[in-house]
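Novice: here's a sequence, model it:
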Amino acid sequence: MLSPVPVIVAAVVVLLTGWTLVDPIIGAGIGLFIVPRTWILLKQAIHILLEGTPPEVNVALIEKRLLELPAVTAVHDLHVWTITSGLDAMSCHLVIDDMGRSSAALAMAQAILRKEFKLNHVTIQIEDYLLRENEPEIRF
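Specialist: Next comes the predicted model:
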């Protein structure tokens, strides 16, 4: 946004003094000013494209808070990623010991994620503890 100012200054210097070397010097200066910001933007874009966990999100703390909920016995497949700048998403599975309390556990989980972790785009799968305990182990 500020790059026209040095370009205008360079043009005035060339007009008044005839020193044409000022133009490439100013151009190189603008380039050096832009490179660090471009690098930061590129890193952010790659992080988003690779669905990396946002640096400000503590996944272990999210898991701990979800495990503190009544009826929740386990949390697994917990993932947090950035969809776009300023919009993070989360998905996980909650194992519930009493499916009669699953709606309450889901509502509490969503409230905690929204208020404490600023996660509004959340997908939570509820699993029955009894069904999970009786699952046959799959080996490959």
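
Novice: contacts and neighbour counts: CA atoms only from here.
Specialist: OK.

Novice: let me know the secondary structure of G52.
Specialist: Of the three states, G52 takes coil under DSSP: H, G, I helix; E, B strand; the rest coil.

Novice: one more to put side by side:
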Amino acid sequence: MAHAKHDHTGHHHHGASGNIKVAFFLNLGFTILEIIGGLWINSVAILSDALHDLGDSLSLGLAWYFEKVAKRGRDQQFTFGYKRFSLLAAVINSVVLLVGSFIVLSEAIPRILDPEPVNAAGMMGFALLGIVVNGAAVLRLKKGESLNEKVVRLHLMEDVLGWVAVLVGGTVLYFFDIPVIDPLLSVAITLYVLYNVVRNLRQSMKILLQATPPNMNPREVEEKLVQLPGIQSIHDLHIWTLDGTYNVLTLHAVVAPGLQVQQTEAIKKHLRQAMADMDIQHVTVEMETPEEVCSHQGQL
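Specialist: Predicted coordinates for the structure are as follows:
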């Protein structure tokens, strides 16, 4: 079996771990503060945003940890490396947020029917603080190039927008006695969190179940490969992704019998290049002649 060569090293930015660490402590400290403040102000909208921030704190903490874990590379126990551990983190994070969302909804929905008074000035103060803290974390990650930093930055931008909504709600409550705005804001924020959690959980489960990456079509991959010089047909083709960005392909290629070493190397070089153009980073190919009977063909 011939294995296509590829780069295992990857590109890790020294600043990524430090940037995520600062954003993590900013977010976690503020999350604790807003849980206390939400209970004091009696605002379920702030508690809903606290849940959102708690989820982002978990994401930041796990991203910070996995930024370091990813540098370990592969070993005898995990021959594909540690990339898939980030999926485990995503599932844990999703479960925590699902439970938290249902707790917040169970508190907010009854309040729509029976609104309670809210400290509007305190709500506005926390919203402004939330915009400043999350905005500072976004600026810290603004120049980050790693995937972790980009994903985390997106989450924090969502938080800033969430706090803008709370600020608007608090301002309305300050001037008008409409206490139902607070639980309505809470339900809206929580439903938004739930939507993203379910979407992320579905993506994580598909990756764990080794589904074909959404941006790839095995039939199109096969059609492109059989057009390469020297390849007669393709079978036993499998595509999956380790973590949503690092894609893996295995296949059996039927070639003419009696090829010279230089000819097989040329075929593999063309195949590697074609797959790199299709965003497949790890390729394993087994070459066969038409006379060979493949033990795997037709099994899957």
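
Novice: any idea what the TM-score is?
Specialist: Laid over one another, the chains give 0.77 as their TM-score (TM-score structural alignment, normalised by the length of structure 1), with 133 aligned residues with a C-alpha RMSD of 2.5 Å.

Novice: return the residue of structure 1 aligned against Q232 of structure 2.
Specialist: Aligned by TM-score structural alignment, Q232 of structure 2 pairs with T73 of structure 1.

Novice: next, that match: secondary structure please.
Specialist: Assignment for T73 of structure 1 (three-state DSSP): strand.

Novice: where does stretch 49-63 of structure 1 end up in structure 2?
Specialist: Matched against structure 2 by TM-score structural alignment, stretch 49-63 of structure 1 falls on residues 208-222.

Novice: for that stretch, which residues meet the burial criterion?
Specialist: Residues 208, 212-213, 221 are the ones in stretch 208-222 of structure 2 that count as buried (16 or more other C-alpha atoms under 10 Å).

Novice: dump these into a markdown table; add distance to E149 of structure 2 as well.
Specialist: Formatted as a markdown table, those follow (distance: C-alpha to C-alpha, whole Å):
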| residue | distance to E149 of structure 2 |
| --- | --- |
| L208 | 22 |
| T212 | 25 |
| P213 | 22 |
| V221 | 31 |
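
Novice: circling back: isn't the match of Q232 of structure 2 right up against I96?
Specialist: Yes: T73 of structure 1 lies in contact with I96 (C-alpha atoms under 8 Å); the separation is 5.8 Å.

Novice: shared neighbours, those two?
Specialist: Taking C-alpha atoms under 8 Å, 6 or more residues apart in numbering as the criterion, T73 of structure 1 and I96 both touch Y129.

Novice: compare the two (neighbour count), which wins?
Specialist: Neighbours of T73 of structure 1 and I96, each counted by other C-alpha atoms under 10 Å, are more numerous for I96; the result is 24 against 16.

Novice: read off where stretch 49-67 of structure 2 ends up in structure 1.
Specialist: Mapping stretch 49-67 of structure 2 onto structure 1 (TM-score structural alignment) gives no aligned residues.

Novice: helices or strands up against the lengthiest helix in structure 1?
Specialist: When structure 1 is parsed with DSSP state H, its longest helix is helix 22-49. Where contact means 3 or more C-alpha pairs under 8 Å, 6 or more residues apart in numbering; DSSP states H and E, helix 22-49 of structure 1 is packed against helix 4-17, strand 72-84.

Novice: got the buried residues for the first one?
Specialist: Translated: helix 4-17 of structure 1. For helix 4-17 of structure 1, the neighbour count (16+ other C-alpha under 10 Å) marks 7, 10-11, 13 as buried.

Novice: coming back round to it: the helices and strands packed on helix 22-49 of structure 1: which one's closest to C92 of structure 1?
Specialist: Of all the helices and strands packed on helix 22-49 of structure 1, strand 72-84 sits nearest to C92 of structure 1, with 4.2 Å by C-alpha to C-alpha.

Novice: mind checking how far the residue located most distally from the centre of structure 2 is from V293 of structure 2?
Specialist: Largest separation from the mean C-alpha position in structure 2: G258, at 46.5 Å (C-alpha atoms, centre = their mean). Per C-alpha to C-alpha, to the nearest Å, G258 of structure 2 is found 17 Å from V293 of structure 2.

Novice: before we move on, back to that, looking at the buried residues of helix 4-17 of structure 1, which is nearest W81 of structure 1?
Specialist: Nearest to W81 of structure 1 among those: V7, at 41.0 Å, using C-alpha to C-alpha.
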